[in-house]
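**Q** predicted model follows, preceded by the sequence.
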Amino acid sequence: MMFVTDPERLGTTRLPDGRALAWAEWGPRDGFPVVFCPGAGWSRWLGFGPDAVHALGVRLVSVDRPGLGGSDPSPGRTLPDWAEDVRALGLDRPAVVGFSQGAPFALACAAAGVASAVAVVSGGDELAHPAFADALVPDVRRLVDLVAADPAGAEADFAAFGNADSMFRMSVDGGPDVDREVYLRPEFEKAFRRALEEGFARGGAGYARDTVLHLARWPFRVEDVAVPVDLWYGGRDANPTHSPDLGATLERRLPDARRHLLPEAGGGLLWTRAGDVLRELTSRARRR
């Protein structure tokens, strides 16, 4: 199985305010558009499912969030701002995939009417929601409380901490063996490290802003998301910043959600089950 390949196309879109938004693509140019919101600190260089995108006729577009990779910074940006950036790409009601920290960005696209359907994979939940008041591990509880009390100070701390190597080590060292079998494959490790190095090429500010947005209360109601959402979680995913209950609360809050819990999978199921994720997502999106 081929987990990753280099992008087939790279490009930049000039936004209405003059900022550059950088992206990478896999799959046929005229395929069904699927926007990818990557994980913490990543650039557009790491995609998923290179065989599946061609088999399913998917045009996978991975986009650098502001301040990461080739996308210009946008200090003080919000989750709804990201949805407007995606809207400016000019895609016709794309489906959206959010992996890990990319989950709130994908759901923001749905809340803003940009997305036709969403897949959240090993997704970072709304950890500041009252439902998780007593469910977070102490280190994550501390970060959520810090963001609530002093968002600017938290953002500065995250910017000082975040770098390509620390993000790679967190993914590899903190995951189960089933994930390390993916992440440490030579071709995957090379692509992963490149995505992180590109992501932090401008420093840690882009990662820091993303992290504050993830750990704060989200500025939209999940209960009002009107498009179908598939939630994919691995039973062996031990990342404490993903979801304390592996998406169970998120499924209950969303009006039209299906939760797929794969007991033997880890957080890296986006690559091991890419075909399933894209097949379910595009099937639901095409019916709308």
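**A** Looks like it arrived, so ask away.

**Q** okay, CA-based contacts and neighbour counts for the rest of this
**A** Noted.

**Q** list of residues touching stretch 273-288?
**A** 32, 48-49, 52-53, 56, 95, 116-119, 228, 230, 232, 270 (CA atoms under 8 Å, 6 or more residues apart in numbering).

**Q** take the one below as the second:
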Amino acid sequence: MESVPDDDAQEASRDALSRPDLAVALDAIYGYATDPENWEEMNSLLDEIAAGADIEPLADGMRAHLSRAEELARRLHVAPPAQNAGPSYCHMVVGRDFRILDISEQAAAMLGPFCRSLAPGALLSFGDPENAARFRALASAAAQEGAGPVLLRLVLEDGEEAVFGYLLAEESLPDPLRRRLDLSAGVRRGAIAFVAPDREAANDASRMYRETFGLTPAEARLAAALKDGLSLKEAAAHLNISVNTARNQIKGVFEKLGVNRQGDLIRHLTELSQLAAYIRTTQDSAEASPAPAPGEVPLSFVDLPCGRKLAFRDYGARNGVPVILLPSSVSSSYIWEPEAEAAKRMGVRYIVVERPGSGASTPDPELTFDSFAQDLGHFADALGLSAFRLVARSSASPFALVAAARLGRRVELLMLTSTRLGIPEGSPRARKPKGLLASFFNNLKRHPWLLDSTLFILRAKMSRSFIRPLVHKFFEASPADLELIKSTPSLEAAMIRSTMETIAHSYSGLLRESQLYLDGLTIDLSGLTAPLVVWHGEADGVVPLPELERRLAELGIAPDEMRVFPGEGHCFLNRHHEEIFERLLIA
């Protein structure tokens, strides 16, 4: 007869099973740090720890090895700067009298075939009178107060046009470049700068920066889709055109941009959009409007009184009804193209703001819901918005609620979508936390040092192929969302890019916002005057509807309007963005 273990033996057996082996843990840590595609073993380890596994006996050893793994990941995945490397962009600065104040070797090589002399102190003189007239007109436009960068297009020998880079006021140059130029205050006043990607092929006109505004709207949409990583077939499906039509359009794009391969096209468009994001616009961001590459809206910045910056993207109709969107904690200001197009079509000025420590916004170690409400007030002042509608996604909801309460009548309508108002709820009897998000919060609460190192390594090795399965895992408990994402390549690509941008500079915002959730929500809505609209997907597995309803009741929040979308998940807003805009337009 088989013997039955006593209670002490069973308890010891359970303890052994719930305590990870150090060797196994280290295999997971170093595999995660060194392999660009590896995340499954580390994810399993984090799941096990979040479910209650006892790691205290291993903590000291794991901390030491995590520090080494961080350094290893940095060396393996972060490209070191080239020795004595200068800025990534070549430049030329001319004074108000168009005398050259400073010029890089690369800019001289690029502009040399078009100019008589490019020596510092010489008067800038173009061989072709048309190019001279263009440069002077564009320089005058860029010098206007509040103007943003303008694209410099010059006429080539064959009569075709090519974009070479941007002209902008010297005071709007990126700070590192301004410091390196070391120009006196007297000559800086009224100076104009030319900035372009640093290209070794500057003397070869066929390889110059050839993107022009000669693209038709259809060609521009196709070019933008290809730049975002879609294949020609995927881009055709996304744009609802046939593959043959896409092939014909891409031929036209190639001819106008002076390229012969899809890879060259993507490189040109990417460089132009990166340059637009790199250039610091003037403080009056409401008026500055850098010219983007087709399909791109570059980042802009608002300077806060404390010296921090808030990054944002300004989509839609510039003179449309102002709507400020607060994205979730794991999303940047980059949004899916069909949503941006709908905003413009429907007359909405759609301003997507990145909160402190997320995306390109400066971190705020003391971030609270109230402090961000103050930030948002300053942000709206900088853009000249006396009133606006406010919409939040998922974990941004508490920030939007507090901001609307503090800003009072300036917020004409408050809309919460896929609303999260607390840490994920899981079954108390479940051994494993429910989903990636629950595991994240459990580990943040019990072992913040472990999660900090995990995110550091994730940022060091970040790539599209690495982030893609993480996006899928985030929605593993929400089949309706997984089906939508997998069946819509352009949406999946937008989510991956947005996630990558969120932690590209820092993950401090993600950790700080998550800690605010762990500390518990206490929200004073006594100053809220705006109608409160809450829309949610009935099949949302990320924030289940019953969980949302309990949270609203606990916080004493009674929406003026509650709409549930049958069969839809957390991403219902991606299917119904036009309906969301329609509702936002009704004050």
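**A** Cool, got the structure. In this text the structure is predicted, and so the values were computed from the model without any measurement.

**Q** so which of the contacts of stretch 273-288 of the first structure is the most crowded?
**A** residue 117 (32 neighbours; other CA atoms under 10 Å).

**Q** center of the first structure, which residue is that?
**A** residue 102 (2.0 Å; CA atoms, centre = their mean).

**Q** give the aligned equivalent of that residue in the second structure.
**A** Aligning on TM-score structural alignment places residue 102 of the first structure opposite residue 396 in the second structure.

**Q** do you know how far its match is from residue 342 of the second structure?
**A** 22 Å (CA to CA, to the nearest Å).

**Q** what do you get for residue 221 of the second structure?
**A** Going from residue 221 of the second structure to residue 342 of the second structure by CA to CA gives 14 Å.

**Q** follow-up on the earlier one: my read: the match of residue 102 of the first structure touches residue 331, true?
**A** No. The pair residue 396 of the second structure / residue 331 is not scored as a contact, 10.1 Å apart, by CA atoms under 8 Å.

**Q** give me the three-state assignment for residue 323 of the second structure.
**A** With DSSP: H, G, I helix; E, B strand; the rest coil as the basis, the three-state label of residue 323 of the second structure is strand.

**Q** map it onto the first structure.
**A** So residue 323 of the second structure corresponds to residue 34, using TM-score structural alignment.

**Q** which residues touch its match?
**A** 58, 59, 60, 61, 94, 95, 96, 97.

**Q** again, but for residue 30 of the second structure
**A** Contacts here follow CA under 8 Å, 6+ apart; on that basis residue 30 of the second structure touches residue 69.

**Q** where's it relative to residue 41 of the second structure, distance?
**A** In terms of CA to CA, residue 30 of the second structure sits 10 Å off from residue 41 of the second structure.

**Q** before we move on, what about residue 32 of the second structure?
**A** On the measure of CA to CA, residue 32 of the second structure and residue 41 of the second structure end up 7 Å apart.

**Q** show me the helices in the stretch 351-500 of the second structure, by range?
**A** Secondary structure of the stretch 351-500 of the second structure (DSSP state H, counting those that start in this stretch): helices at 369-382, 397-407, 435-446, 448-460, 464-474, 479-487, 489-502.

**Q** want to throw those into TSV with mean neighbour count and distance to residue 359 of the second structure?
**A** Converted to TSV, those look like this (neighbours: other CA atoms under 10 Å; distance: least, CA to CA, whole Å):
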stretch	mean neighbour count	distance to residue 359 of the second structure
helix 369-382	18	15
helix 397-407	24	17
helix 435-446	19	19
helix 448-460	19	12
helix 464-474	16	16
helix 479-487	17	22
helix 489-502	21	4
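
**Q** out of the ones you listed, nearest to residue 91 of the second structure?
**A** Closest to residue 91 of the second structure of the helices of the stretch 351-500 of the second structure, according to CA to CA: helix 489-502, at 26.7 Å.

**Q** and the closest one against the first structure, how far off on average?
**A** Helix 489-502 of the second structure, aligned to the first structure and superposed, deviates on average by 1.4 Å (mean CA distance after the TM-score superposition for the first structure).

**Q** how much space between residue 283 of the first structure and residue 213 of the first structure?
**A** 30 Å.

**Q** these two: who's more crowded?
**A** Neighbour totals were compared for residue 283 of the first structure and residue 213, and residue 213 leads with 22 against 12 (other CA under 10 Å).

**Q** please identify which helix or strand holds the equivalent of that one over in the second structure.
**A** In the second structure, the residue paired with residue 213 of the first structure is residue 516, using TM-score structural alignment. Counting by DSSP states H and E, the element that carries residue 516 of the second structure is helix 508-518.

**Q** buried sites along that helix?
**A** Neighbour counts over helix 508-518 of the second structure (16 or more other CA atoms under 10 Å) mark 508, 509, 510, 511, 512, 513, 514, 515, 516, 517 as buried.

**Q** tell me the one of these nearest residue 487 of the second structure?
**A** Using CA to CA, those come closest to residue 487 of the second structure at residue 510, 28.2 Å.

**Q** nearest residue to the closest one in space, please, no chain neighbours.
**A** Residue nearest to residue 510 of the second structure in three dimensions, not counting chain neighbours: residue 329, with 5.8 Å by CA to CA, 6 or more residues apart in numbering.

**Q** the counterpart of residue 168 of the first structure in the second structure and residue 507 of the second structure, how far apart?
**A** The alignment partner of residue 168 of the first structure in the second structure, by TM-score structural alignment, is residue 471. Distance of residue 471 of the second structure to residue 507 of the second structure, computed by CA to CA: 17 Å.

**Q** go on, residue 13 of the second structure?
**A** With CA to CA as the criterion, residue 13 of the second structure and residue 507 of the second structure are 38 Å apart.

**Q** neighbour-wise, which of the two wins?
**A** Between residue 13 of the second structure and residue 507, residue 507 has the larger neighbour count (other CA under 10 Å), namely 21 against 12.
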